[in-house]
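> Sharing a sequence plus its predicted fold:
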Amino acid sequence: MTTRRLLLVILGGMLGTAGRLGIGLLVPDAGAFPVATLAVNLLGALLIGVLAARLPGASDLRVFLGTGMLGGFTTYSAFAVGAVGLWTDAPLIATAYVLLTLGLGIIAALVGVRIGRTRRSAE
């Protein structure tokens, strides 16, 4: 990895993480259910799908947007901690959270790829 690419990931990660924090401040959780984390992970999966379809390979823009910005925006660790925290008090809600995140995340990524391919073929 070149220094330029490392800096692109760092800058993108800072912007993505700030975006995630902003959404976390704007979107209140529903009780113990981590709504903001679910929202950023689903939006991130959709955008990563679009990006994968539009920018295949490892261009500087994809490194900045995908690895950096969207990597900082989405959060597996908060998802995992949220699921474990829910499990203690509400195992059924925790199971629903995990299934929603994974299932809808895959669907969001597929939709993103489809959107990205559709736009690409229209150009």
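That came through fine.
> Please make it C-alpha for all contacts and neighbour counts, starting now.
Fine.
> From Leu8, how far out is Gly16?
12 Å (C-alpha to C-alpha, to the nearest Å).
> overlap in contacts of those two?
The overlap between the contact sets of Gly16 and Leu8 (C-alpha atoms under 8 Å, 6 or more residues apart in numbering) consists of Gly68.
> Comparison target, given below:
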Amino acid sequence: MIVASGLGWVMLGGALGGVARVAVSNTLARWIGTAFPWGTLVVNLSAAFLIGLAAGILLSPDLSTTPQAWTLLAAGLLGGYSTVSSLSLQTLSLWQEGRLLAAISNMTISCLGGIALAAAGWWLGGRLG
């Protein structure tokens, strides 16, 4: 019953997305360090690209979109994977530490880069779909 309503797809995707977010963030922290929130930045930018790609493929007028696929990918997997709350808290922490340029850079790159990558993903998905 839950799966039929779409909530099951959101739960499944959210669980997988959350695990992927932690894995990517922890891996980048080990490789690059934690002086800047690289993990959250990479997660959010890659999520923006992937949601654009999914939209370009799944929402193509020539393709019969299943609501379950979109619910699983967009609301579930990518919703659980990307993390605006972490972005906000990490940017606030940078600001409070007096690292104003790092805080502004984090927000600017995340927001503008996210829009650009969502557009690139949409474009690529439209070509692939």
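Structure received. Bear in mind that the values here come from a model prediction, so they are computed numbers and not experimental data.
> Let me know the TM-score between chain one and chain two.
The TM-score (TM-score structural alignment, normalised by the length of the first structure) is 0.91; 119 aligned residues with a C-alpha RMSD of 1.4 Å.
> OK, contacts around the residue most central in space within the second structure?
With distances taken as C-alpha atoms, centre = their mean, Ala47 lies nearest the centre of the second structure, 2.5 Å away. Ala47 of the second structure is in contact with 78, 81-82, counting by C-alpha under 8 Å, 6+ apart.
> want to throw these into TSV with distance to Gly121 of the second structure and neighbour count?
Output for these, formatted as TSV (distance: C-alpha to C-alpha, whole Å; neighbours: other C-alpha atoms under 10 Å):
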residue	distance to Gly121 of the second structure	neighbour count
Leu78	13	27
Tyr81	16	26
Ser82	15	24
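> quick one, helices of the first structure?
3-26, 35-54, 60-62, 71-73, 76-89, 91-122 (DSSP state H).
> helices or strands next to the last one in the packing?
Contact analysis of helix 91-122 of the first structure by 3 or more C-alpha pairs under 8 Å, 6 or more residues apart in numbering; DSSP states H and E lists helix 35-54, helix 76-89 as its packing neighbours.
> quick one, the last one and helix 35-54 angle?
It stands for helix 76-89 of the first structure. 140 degrees (axes from the mean of the first three to the mean of the last three C-alpha atoms, to 10 degrees).
> Give me the buried stretch members for helix 76-89 of the first structure, please.
79, 82-86 (16 or more other C-alpha atoms under 10 Å).
> what's next to that helix, contact-wise?
By C-alpha under 8 Å, 6+ apart, helix 76-89 of the first structure touches 32-34, 37-38, 93-95, 97-98.
> go again using 7 Å as the cut-off
Helix 76-89 of the first structure has contacts (C-alpha atoms under 7 Å, 6 or more residues apart in numbering) with 32, 34, 37, 93-94, 97-98.
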